[in-house]
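In: this one's sequence-less:
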């Protein structure tokens, strides 16, 4: 296991940090190997009580103690935190960042020496252990550094490696993706309510349908068209609904959605 014997420290104990810590504990990592630093004492006390992890308000002391450092602060705070801990980071460590829009090159410029940096784009379903995260290696990151990042974020869902040049696309797809799913889900629910189905019943049925369909995709190597055909009887109800989708150019709208969000990610990163 890539994380065996590693001490992992989080710079920031917010919602995403909590999600990852929870996932790591769930996978069997000892709480004594997990550290979190935050400016909020009540937040730290909460994490200590919930998970049993080591807590501190001293970023530098924590960085000196651990093998893997995870930068989990808001992007606008990243520069100050990096300047504060830079001298404490050592070459044998793996430095992982989830600060949106902050490139590995920029992070490397704050750190001294050839520090392995890995950048990750997670999404909010990490909070319920069903996240989708993309991992990108910096200039000095080797396979084992990437493997550690994949293991950390795999504890809160699924994680894959992509070149950093594609992280804007990932942001437009899975990073922003939960919001797209909520809007699509809401549209289907409203359609059912319009036809007389109670909202809570429609919500439960459609949310489970989306979850089940996603599970079938993840558990199968079948082409999506074949999975769709398994539901589509000639002249039946499903093809009538699919025809309405095609009339509304849904496929084109979804493709443009990803492109628009990716372009905005590039603008914000620049």
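Out: Good, I have the coordinates. Just so it is clear, the model here is predicted, and its values are computed rather than measured.

In: When you work out contacts or count neighbours from here on, use the C-alpha atoms and nothing else.
Out: Noted.

In: secondary structure class for the residue of the chain positioned farthest from its centre?
Out: The C-alpha centroid of the chain is most remote from residue 235, which lies 40.5 Å away (CA atoms, centre = their mean). State at residue 235, reduced to three classes by DSSP: H, G, I helix; E, B strand; the rest coil: coil.

In: just the one 5 residues further on next, same as before
Out: In three-state terms, and counting by three-state DSSP, residue 240 is helix.

In: how about the strands in the stretch 101-250 of the chain?
Out: Here the stretch 101-250 of the chain has its strands, by DSSP state E, counting those that start in this stretch, at 117-121, 131-137, 157-161.

In: Okay, the residue farthest from the centre of the chain and residue 248: tell me how far apart.
Out: Distance from residue 235 to residue 248, counting by CA to CA, to the nearest Å: 20 Å.

In: What of residue 18?
Out: Distance, residue 18 to residue 248, using CA to CA: 41 Å.

In: With residue 242 instead?
Out: 10 Å.

In: Neighbour count for these two, which is higher?
Out: The residue with more neighbours, out of residue 242 and residue 248, is residue 242; 14 against 11, by other CA atoms under 10 Å.

In: Next up, a structure to set beside the first:
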């Protein structure tokens, strides 16, 4: 199920544990869409108080800059959003166990971290929403995969959807498919940037200025994505429409085929999903120890 609906988060209090780019993208979306009073959003991290104060200045959210404020925010929030680095997540979640109430909703944006591992680290079946957003959430054009633990209530499901619909599109999937979401859209912006780098470099080699090559590339990628979005047509059909027999586009596509472009992209996405699983296994191993 893909969703784009939004509704008010009301008086629900949020605590972001981890203050990186994805956390900022989500809280920015909530604040700028006026779905949430920033005074009901607290930001927490392990040690960088300066980053918390920066978010306070930009968005009006509440920084928890001391251990006392941090513990209070985590204990009292209705929703705790986990956004720390995967390598830090096991110890951080273990430390949460005495602070959390059993009914508190946990939302994870941590790559590879499964719901069962979170339950194992907390030693109880806390309501957990596992998500995989991407960095385009920063400008409200994100794509987020979402799955739920069994104890998540219908109201909590709706709250999670509201949060991520505020920064783009959401797709509810079975948890084993979250790694596929990671491969396709979680890391997807990087693939497009990589393609754009190549297009710009080639334009410069052919004599364009770097500025012209960049502007033309950006508009081309933007226009192509909008064509798929606005027409609803399959990308393959759109490609075939602009590929005249023996024309310039066909020559380019045939060259890409010689370098196994599609095969390479498929393998890259599969490898990304595999790496997410590997990271999850490493976190699970740490949870056991």
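Out: Sure thing, it's come through. Remember, predicted model here, so these are calculated numbers, not experimental data.

In: Going along the chain, name the helices of the stretch 151-289 of the second structure.
Out: With DSSP state H, counting those that start in this stretch applied, the stretch 151-289 of the second structure shows helices at 154-165, 178-181, 188-205, 210-231, 235-241, 248-258, 261-288, listed in chain order.

In: what helices or strands is the last one leaning on?
Out: The contact analysis (3 or more CA pairs under 8 Å, 6 or more residues apart in numbering; DSSP states H and E) places helix 261-288 of the second structure against helix 86-96, helix 115-122, helix 178-181.

In: residues in contact with the alignment partner in the second structure of residue 174 of the first structure?
Out: In the second structure, residue 174 of the first structure lines up with residue 185, judged by TM-score structural alignment. Contacts of residue 185 of the second structure were listed using CA atoms under 8 Å, 6 or more residues apart in numbering, and they are 133, 134, 143, 144.

In: what's the closest of these to residue 208 of the second structure?
Out: residue 134 (31.6 Å; CA to CA).

In: Setting aside sequence neighbours, what's the nearest residue to the aligned partner of the closest one in the first structure?
Out: With TM-score structural alignment as the criterion, residue 134 of the second structure lines up with residue 123 in the first structure. Nearest residue to residue 123 of the first structure in three dimensions, chain neighbours excluded: residue 175, at 4.9 Å (CA to CA, 6 or more residues apart in numbering).

In: now do residue 244 of the second structure
Out: The shortest distance from residue 244 of the second structure to any non-neighbouring residue, by CA to CA, 6+ apart, is to residue 250 (6.5 Å).

In: Can you report how many residues lie near the one you found?
Out: 16.

In: do residue 221 of the second structure as well
Out: Residue 221 of the second structure has 15 neighbours, counted by other CA under 10 Å.

In: what do you get for residue 79 of the second structure?
Out: Residues near residue 79 of the second structure, counting by other CA under 10 Å: 24.

In: swap in residue 179 of the first structure?
Out: Counted with other CA under 10 Å, residue 179 of the first structure comes out at 12.

In: quick one: it and residue 55 of the first structure, what's the gap?
Out: 33 Å.

In: got it, and residue 79 of the first structure?
Out: 22 Å.

In: quick revisit: which of the helices of the stretch 151-289 of the second structure sits closest to residue 49 of the second structure?
Out: helix 154-165 (24.7 Å).

In: Give me the helices and strands touching that closest one, please.
Out: helix 21-32.

In: ok, average deviation of the helix it packs on from the first structure?
Out: Overlaying the first structure shows helix 21-32 of the second structure at a mean distance of 1.3 Å from the equivalent residues (mean CA distance after the TM-score superposition for the first structure).

In: could you check the angle strand 168-172 makes with that helix?
Out: Comparing the axes of helix 21-32 of the second structure and strand 168-172 via axes from the mean of the first three to the mean of the last three CA atoms, to 10 degrees yields an angle of 110 degrees.

In: about what we covered before: would you list the helices and strands packed on helix 261-288 of the second structure in CSV and tack on distance to residue 226 of the second structure?
Out: Shown next, in CSV, are these (distance: least, CA to CA, whole Å):
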stretch, distance to residue 226 of the second structure
helix 86-96, 34
helix 115-122, 35
helix 178-181, 21
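
In: Tell me which of these is the most buried.
Out: Neighbour counts (mean count of other CA atoms under 10 Å) averaged over each of these peak at helix 178-181, with a mean of 25.

In: Residue 204 of the first structure and residue 83 of the first structure, how far apart?
Out: Residue 204 of the first structure is 47 Å from residue 83 of the first structure, by CA to CA.

In: residues contacting the residue most central in space within the second structure?
Out: Per CA atoms, centre = their mean, the C-alpha nearest to the average position across the second structure is that of residue 133, at 1.6 Å. The contact partners of residue 133 of the second structure, by CA under 8 Å, 6+ apart, come to 22, 109, 142, 143, 144, 145, 185, 186.

In: Now, of the residues you listed, which are buried?
Out: 22, 109, 142, 143, 144, 145, 185, 186 (16 or more other CA atoms under 10 Å).

In: how about those residues in a markdown table, adding distance to residue 201 of the second structure?
Out: Listed next are those as a markdown table, based on distance: CA to CA, whole Å:
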| residue | distance to residue 201 of the second structure |
| --- | --- |
| 22 | 29 |
| 109 | 34 |
| 142 | 27 |
| 143 | 28 |
| 144 | 31 |
| 145 | 33 |
| 185 | 24 |
| 186 | 25 |
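
In: tell me the contacts of the closest residue to the residue nearest to the centre of the second structure other than its chain neighbours?
Out: Nearest in space to residue 133 of the second structure, with sequence neighbours left out and distances taken as CA to CA, 6+ apart, is residue 144 at 4.1 Å. Neighbour list for residue 144 of the second structure: 131, 132, 133, 134, 164, 168, 169, 170, 171, 181, 185, 186 [criterion: CA under 8 Å, 6+ apart].

In: count of residues packed around the fourth one?
Out: What that stands for is residue 134 of the second structure. Here the count is done by other CA under 10 Å, and residue 134 of the second structure has 26 residues near it.

In: doesn't residue 183 make contact with it?
Out: No: taking contacts as CA atoms under 8 Å, residue 134 of the second structure lies outside contact range of residue 183: 10.7 Å.

In: Now check the second structure for the residue matching residue 100 of the first structure.
Out: So residue 100 of the first structure corresponds to residue 111, using TM-score structural alignment.

In: what's the burial count for the alignment partner in the first structure of residue 160 of the second structure?
Out: Taking TM-score structural alignment, the alignment pairs residue 160 of the second structure with residue 149 from the first structure. Counted with other CA under 10 Å, the neighbours of residue 149 of the first structure add up to 31.
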